[in-house]
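Chemist: sequence plus the predicted model coming up.
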Amino acid sequence: MLSATIQAPQGHMPLVGHLRELRSRLVKAIGAVVVTTVVAGLFYKQLIDFVIAPLPGCGTVEGGGPADSGRCGVIATNGLLSPVTLALKVSLTAGLIGASPVWLYQLWKFLAPGLHRGEKKYTLAFLATGIPLFLTGAAFAYAVLPAAARVLISFTPDRATNILPVDDFLDLATRMVLVFGLSFELPLILIMLNAAGVLSARRMAGWWRHMILGVIAFAAIATPTGDPLSMLALAGPIIALYLVACAVSWLNDRRRARKGTAGTGLGPDEPSPLPALHE
């Protein structure tokens, strides 16, 4: 009599098992996001104050007039539902960021069974390095926001008052944080390509002119103001990290060269396969 349950080969999981595993990981990840979002909602006013802190809001001088007309703006919300929408948006964003260790861990646990030991090592290294790099880029974005806001507001006519909707600034801040954070991941991607044997340090260093030009052009497009300060704040760290990636890749290539053919299983007269993009 055949068993009702079909056993999968050792080391493999049937499709139904994968779906159950995915459901379990999703429930845990979404639950963590919901919990952190609720907690963030209790402090949404403090979070909103933190987000809009870079905005140069108009103060008042003696007599009740604006302190710096044309160089500041009136920070405001528009409509009865706007504060509620803003609170939900800020709380959800904080919840996603606060729960990132949980849902990244759940993603790792779902993918880990299908990875080889070396792939697991590289993936863990990618996560351990990628998260701090992203947070560093986000911190740079927040540091640049005051200068970007002042440059944008400086175009306001002298006889006009600039109304600064908090929703619009939150969207701008979110875009800048994502752009800066993801841009800081570029050197890590280059190092991972080198570790996988796809890209050599010599080829990577040979691209330095095109890389610097491309980073500067990207910074000019990605920054909302286009002023030199914002461009340098984005382009400078990326170029420095690119040079670090070249140095790390060069050390990795030297380590491979020292090993020679000892770990390849090739004879002294056998040609080794030429990896892609190597010179």
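Modeler: Received it, and whenever you're ready, just let me know what you need.
Chemist: all contacts plus neighbour counts: C-alpha atoms, from now on.
Modeler: Noted.
Chemist: next SSE downstream of the longest helix along the chain?
Modeler: Ranked by residue count, the top helix of the chain under DSSP state H comes out as helix 117-153. Counting by DSSP states H and E, the next helix or strand C-terminal to helix 117-153 is strand 162-165.
Chemist: show me what counts as buried in the longest helix of the chain.
Modeler: For helix 117-153, the neighbour count (16 or more other Cα atoms under 10 Å) marks 120, 123, 126, 130-131, 133-138, 140-142, 144-153 as buried.
Chemist: second structure follows, compare the two:
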Amino acid sequence: MALGEHLKEARDRFFIAAVAVVLGTVAGFVVYDPVLAALSRPIQDLNAREGRSAALNFDGVASPFDLMIQVSVFLGLVLSSPVWLYQLWAFITPSLKTKERRVTVAFIAVAVPLFLSGIFLAWLILPNAVRVLTDFTPGGFSNIITVTVFITFLLRLMLAFGIAFLLPVVLFGLNLVGIVSGKQILKAWRITIFLVCLFAAMAAPGADAMSMFYLAAPMLLLFFIAIGLCLLNDKRRARRNTVQQAYLEATANRASVIDGI
């Protein structure tokens, strides 16, 4: 397609994704109260189980409304993830061959569960993270926490986990369209392991190294699975190119023989 057609398609797909996010946000407004109660539960557990003095407070008149918007938009992104992930992938597929377009359904079937799994894993480690971070509070002091800062921290953490779990799928998609090869990705395995462990150490501040391991292990496993798929795809592409080159050479030789006759 021409550049103008690409831009038009990008606009249309962005519009569809935006509508899906808006509809998901409306649904987020409906379930806002129970979701907020679930997000604030780690602070409540500190008071109930460990006898601490911790409380969530709003610091402004408009803060409750701002928080409702943030949480609802986050829920909209989560609920509409099948739509905007499909639109993202469908924008790439016109450059693929017919057989390669068949992976679109497989992409959505893998990407959406991975995105939601990353968010769920972040949700599982949140109570431990809150407990460990508040352990640094000196004796005789209370934790008076601004609710907007606390909830924003939780939402960003969960979104970061979801996106992190999507990266292997994105790498395979880039390999599928020929932007990067499996060998290029494999060369960066050392820095990738370092960055994953660093991210896990900051995102899952547990009392021991096991909490970091529980987060880093699935991310590294997904990364190396993506590398394996990329290497297999590179071999398939190289084999197909070899067959096509042999066919072109045979056709050229046949044409030269006919011209000679």
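Modeler: That came through fine. Owing to the predicted nature of the structure, the values given are computational and were not obtained by experimental measurement.
Chemist: what's the TM-score once they're superposed?
Modeler: With the length set by TM-score structural alignment, normalised by the length of structure 2, the two chains reach a TM-score of 0.73; 246 aligned residues with a Cα RMSD of 3.7 Å.
Chemist: quick one, helices of the stretch 151-279 of structure 1?
Modeler: Using DSSP state H, counting those that start in this stretch, the helices found in the stretch 151-279 of structure 1 span residues 166-183, 186-195, 201-206, 208-222, 228-259.
Chemist: just checking, what packs against the longest helix of structure 1?
Modeler: Here helix 117-153 of structure 1 touches helix 166-183, helix 186-195, helix 228-259, going by 3 or more Cα pairs under 8 Å, 6 or more residues apart in numbering; DSSP states H and E.
Chemist: so which of the ones you listed is nearest Val16 of structure 1?
Modeler: Comparing those by their distance to Val16 of structure 1 (Cα to Cα), the top pick is helix 186-195, with 32.7 Å.
Chemist: the closest one against structure 2, how far on average?
Modeler: Following the fit onto structure 2, the mean deviation recorded for helix 186-195 of structure 1 is 3.4 Å by mean Cα distance after the TM-score superposition for structure 1.
Chemist: quick check: buried residues in that helix?
Modeler: Along helix 186-195 of structure 1, these residues count as buried under the neighbour rule (16+ other Cα under 10 Å): Leu186, Pro187, Leu188, Leu190, Ile191, Met192, Asn194, Ala195.
Chemist: before we move on, what about stretch 76-94 of structure 1?
Modeler: For stretch 76-94 of structure 1, a neighbour-count test (16+ other Cα under 10 Å) marks Thr77, Leu86, Ala87, Leu88, Lys89, Val90, Ser91, Leu92, Thr93, Ala94 as buried.
Chemist: including secondary structure, could the residues you listed go into a markdown table?
Modeler: Listed next are those as a markdown table, based on DSSP: H, G, I helix; E, B strand; the rest coil:
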| residue | secondary structure |
| --- | --- |
| Thr77 | coil |
| Leu86 | helix |
| Ala87 | helix |
| Leu88 | helix |
| Lys89 | helix |
| Val90 | helix |
| Ser91 | helix |
| Leu92 | helix |
| Thr93 | helix |
| Ala94 | helix |
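Chemist: just these now: which is nearest Gly59 of structure 1?
Modeler: Nearest to Gly59 of structure 1 out of the buried residues of stretch 76-94 of structure 1 is Thr77 (Cα to Cα; 17.3 Å).
Chemist: tell me the counterpart of the closest one in structure 2.
Modeler: Superposed on structure 2 with TM-score structural alignment, Thr77 of structure 1 falls opposite Phe58.
Chemist: check Arg117 of structure 1 too.
Modeler: When structure 2 is aligned by TM-score structural alignment, Arg117 of structure 1 is paired with Lys97.
Chemist: if I look at its match, how far off is Val103 of structure 2?
Modeler: 11 Å (Cα to Cα, to the nearest Å).
Chemist: Ile163 of structure 2 too?
Modeler: Using Cα to Cα, one obtains 20 Å as the distance from Ile163 of structure 2 to Val103 of structure 2.
Chemist: just Leu7 of structure 2 next, same as before
Modeler: Taken as Cα to Cα, the span from Leu7 of structure 2 to Val103 of structure 2 is 24 Å.
Chemist: one more: Val61 of structure 2?
Modeler: As judged by Cα to Cα, Val61 of structure 2 and Val103 of structure 2 stand 50 Å apart.
Chemist: so which of the helices and strands packed on helix 117-153 of structure 1 is nearest His210 of structure 1?
Modeler: His210 of structure 1 sits nearest to helix 228-259 of all these, at 11.4 Å, using Cα to Cα.
Chemist: the closest one packs against which elements?
Modeler: The contact analysis (3+ Cα pairs under 8 Å, 6+ apart) places helix 228-259 of structure 1 against helix 117-153, helix 186-195, helix 201-206, helix 208-222.
Chemist: now these in a markdown table, with distance to Pro54 of structure 1?
Modeler: As requested, those are exported to a markdown table (distance: least, Cα to Cα, whole Å):
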| stretch | distance to Pro54 of structure 1 |
| --- | --- |
| helix 117-153 | 4 |
| helix 186-195 | 27 |
| helix 201-206 | 37 |
| helix 208-222 | 19 |
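Chemist: so which of the ones you listed is nearest Leu164 of structure 1?
Modeler: Across these, Leu164 of structure 1 has its closest neighbour in helix 117-153 (9.4 Å, Cα to Cα).
Chemist: out of the helices and strands packed on helix 117-153 of structure 1, flag the one nearest His12 of structure 1.
Modeler: Here helix 186-195 is closest among those (Cα to Cα), at 27.3 Å.
Chemist: need the contact partners of that closest one.
Modeler: Helix 186-195 of structure 1 is touched from outside by 122, 126, 129-130, 199-201, 238, 241-242, 244-246, 248-249, 252, with contacts defined as Cα atoms under 8 Å, 6 or more residues apart in numbering.
Chemist: at 7 Å what do you get?
Modeler: Contacts to helix 186-195 of structure 1, defined as Cα atoms under 7 Å, 6 or more residues apart in numbering, come from residues Leu199, Ser200, Leu241, Tyr242, Ala245, Ser249.
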